[in-house]
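[1] Sequence first, predicted model second:
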Amino acid sequence: MRLIRGSLFAFVLALIGLAVSTVTEPPRSAPDLPAEAHPALRACFEGVWWVVDFVLTYPLYAITAVAVVCLPMALSSLSTLLPRRIHTDPQRLFTNQQRSIASSRAGGRCEMETIFFTRCRRLGAAGDHWYPWSLGGATTMDNQVWACTSCNSSKGARIPTFWQTARLEMRRRRYFPPDASLRPGDRVRA
């Protein structure tokens, strides 16, 4: 997001520079442009010569302007390369008791959705972390969904979207006990 803002800022600055260059005349050091040049092409060359003249006349201001535009973009892209510490739950696997509770809540059937947002018809085989354990998901009953092997492997370590979570919550209203938490997803708090 910061990279997009920085790029947008650089684009706006370039547009302002181009607008100023079309209003002003080329510097004295610029060669004469041919008279038969198209006005748009002439405006582009005037803009280029305006930038060249500005850099030659005010090098410190030019370096500062480049630093102001490029430094935030470079820092934001650098921060994405640095590793982040993800706090994971010390318990990786669900216990036998947690798995049996999840299976009985789901009626032994997979809780994941198929292509038309309907519940999968296969029998569940394992408890899956709705919010992935590797990305900070907790190993709790609130984060466990009962899934068949096919749905479990196809989900992988992706974070479910808001809408996937809302649809699972709506499906759970039909078969979950009234006292159980319907909304899946629980994270480890650092």
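    Here it is on my side, so go on.

[2] contacts, neighbours, all on C-alpha from now
    Noted.

[3] Just give the closest residue to F94, not the sequence neighbours.
    T139 (6.3 Å; CA to CA, 6 or more residues apart in numbering).

[4] quick check, the one you found in a strand?
    No: the assignment for T139, made by DSSP: H, G, I helix; E, B strand; the rest coil, is coil rather than a strand.

[5] residues in contact with it?
    Residues near T139 by CA atoms under 8 Å, 6 or more residues apart in numbering: 89, 91-94, 129, 133.

[6] And it, how far from L78?
    32 Å (CA to CA, to the nearest Å).

[7] Check G156 too.
    Here G156 is placed at a distance of 27 Å from L78 (CA to CA).

[8] again, but for R42
    From R42 to L78 the distance is 38 Å (CA to CA).

[9] neighbour-wise, which of the two wins?
    Set R42 next to L78 and count neighbours by other CA atoms under 10 Å: R42 wins out with 17 against 10.

[10] element containing the more buried one?
    R42 is part of helix 39-57 when elements are defined by DSSP states H and E.

[11] Could you check the angle the next helix or strand along the chain from that helix makes with helix 39-57?
    Toward the C-terminal end, the helix or strand that comes next after helix 39-57 (DSSP H and E) is helix 59-81. Angle of helix 59-81 versus helix 39-57, following axes from the mean of the first three to the mean of the last three CA atoms, to 10 degrees, is 100 degrees.

[12] Comparison target below:
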Amino acid sequence: MDVLLRALEGALAMLQPALPWLVPLLVAVAVLRFPMPGRGPGFARRDPWRTFRFGPRATVMERAARRCESAAFIAWGRCDAPATEVDHVFPWSRGGPTVESNGQALCRGHNRSKGAMRPPWWYVLGLERRRRSYFPAGADVRVFAVMSDDDRAARTVPRVPERRSRMRS
């Protein structure tokens, strides 16, 4: 136990000169890199619906007024380009479901530059802040990558029993 305590004291003495800049650096990396807790996908199975089509696509485009929802500069302002694509905030390839609360209307350039990155918390908060100015009154601006029970039910297709052909002899 004494050996472990002395080793720990020695390691702390070695790190002490670097602590004034090391601790803020680690905090900054954690804050900028990691997504918001509770907002990302909370299940391991992928949503079988890969793309936004029909009703969900129309809803996402309508509430964005067919204009790109991405930031004009880092997290401020709003892109002026017309929205041509609807994509996931939390990417489908990383477990994000294809639901309206996880959809965003984007121009081709912003959709291509975004790729399959998992959004950091500041991106999500910036998107929600921008949405307050153009979403219909009373609409929920929050981004949630969670499927409701209705969404899950819509994705389950009842199995139809196969018809068996009878052969007569």
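    Nice, I can see it. Just so it is clear, the model here is predicted, and its values are computed rather than measured.

[13] Is there a quick PyMOL command that grabs whichever of the contacts of T139 of the first structure are buried?
    Buried subset of the contacts of T139 of the first structure, written as a PyMOL selection, criterion 16 or more other CA atoms under 10 Å:
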select buried, resi 89+94+129+133
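
[14] mind listing the strands in the first structure by residue range?
    126-129, 144-147 (DSSP state E).

[15] Translate W92 of the second structure into the numbering of the first structure.
    Residue pairing (TM-score structural alignment): W92 of the second structure is matched to W133 of the first structure.

[16] State the distance from the residue nearest to its match when sequence neighbours are not counted to A102 of the first structure.
    On the basis of CA to CA, 6+ apart, the spatially nearest residue to W133 of the first structure that is not a chain neighbour turns out to be T88, at 6.5 Å. Distance from T88 of the first structure to A102 of the first structure, counting by CA to CA: 21 Å.

[17] Over to M170 of the first structure?
    In terms of CA to CA, M170 of the first structure sits 17 Å off from A102 of the first structure.

[18] out of those two, which sits in the more crowded spot?
    Neighbours were counted for M170 of the first structure and for A102 using other CA under 10 Å; A102 has more, 25 against 13.

[19] what does that one align to in the second structure?
    Match for A102 of the first structure (TM-score structural alignment): V60.

[20] Return the residues in contact with its match.
    The contact partners of V60 of the second structure, taken as CA under 8 Å, 6+ apart, are 86, 100, 103-105.

[21] Would you format the residues you listed as TSV with neighbour count and distance to F135 of the second structure included?
    Compiled in TSV, the contacts of V60 of the second structure are given as follows (neighbours: other CA atoms under 10 Å; distance: CA to CA, whole Å):
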residue	neighbour count	distance to F135 of the second structure
V86	25	16
E100	22	13
G103	26	13
Q104	25	12
A105	29	12
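
[22] Make CSV out of those and add distance to A7 of the second structure.
    Listed next are the contacts of V60 of the second structure as CSV, based on distance: CA to CA, whole Å:
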residue, distance to A7 of the second structure
V86, 55
E100, 54
G103, 51
Q104, 52
A105, 55
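
[23] Tell me who's in contact with F43 of the second structure.
    Each residue near F43 of the second structure by CA under 8 Å, 6+ apart is listed here: G95.

[24] for the strands of the first structure, which one sits closest to G108 of the first structure?
    strand 144-147 (7.8 Å; CA to CA).

[25] The second structure: matching residues for the closest one?
    Residues 103-106 of the second structure are matched to strand 144-147 of the first structure when aligned by TM-score structural alignment.

[26] ok, residues contacting that stretch?
    52, 60-61, 64, 66-70, 82-89.

[27] can you give me the helices for the second structure?
    Applying DSSP state H to the second structure gives helices spanning 2-15, 19-33, 54-63, 108-114, 121-131, 149-155.

[28] and the last one, what does it pack onto?
    What it means is helix 149-155 of the second structure. Using 3 or more CA pairs under 8 Å, 6 or more residues apart in numbering; DSSP states H and E, no helix or strand is in contact with helix 149-155 of the second structure.
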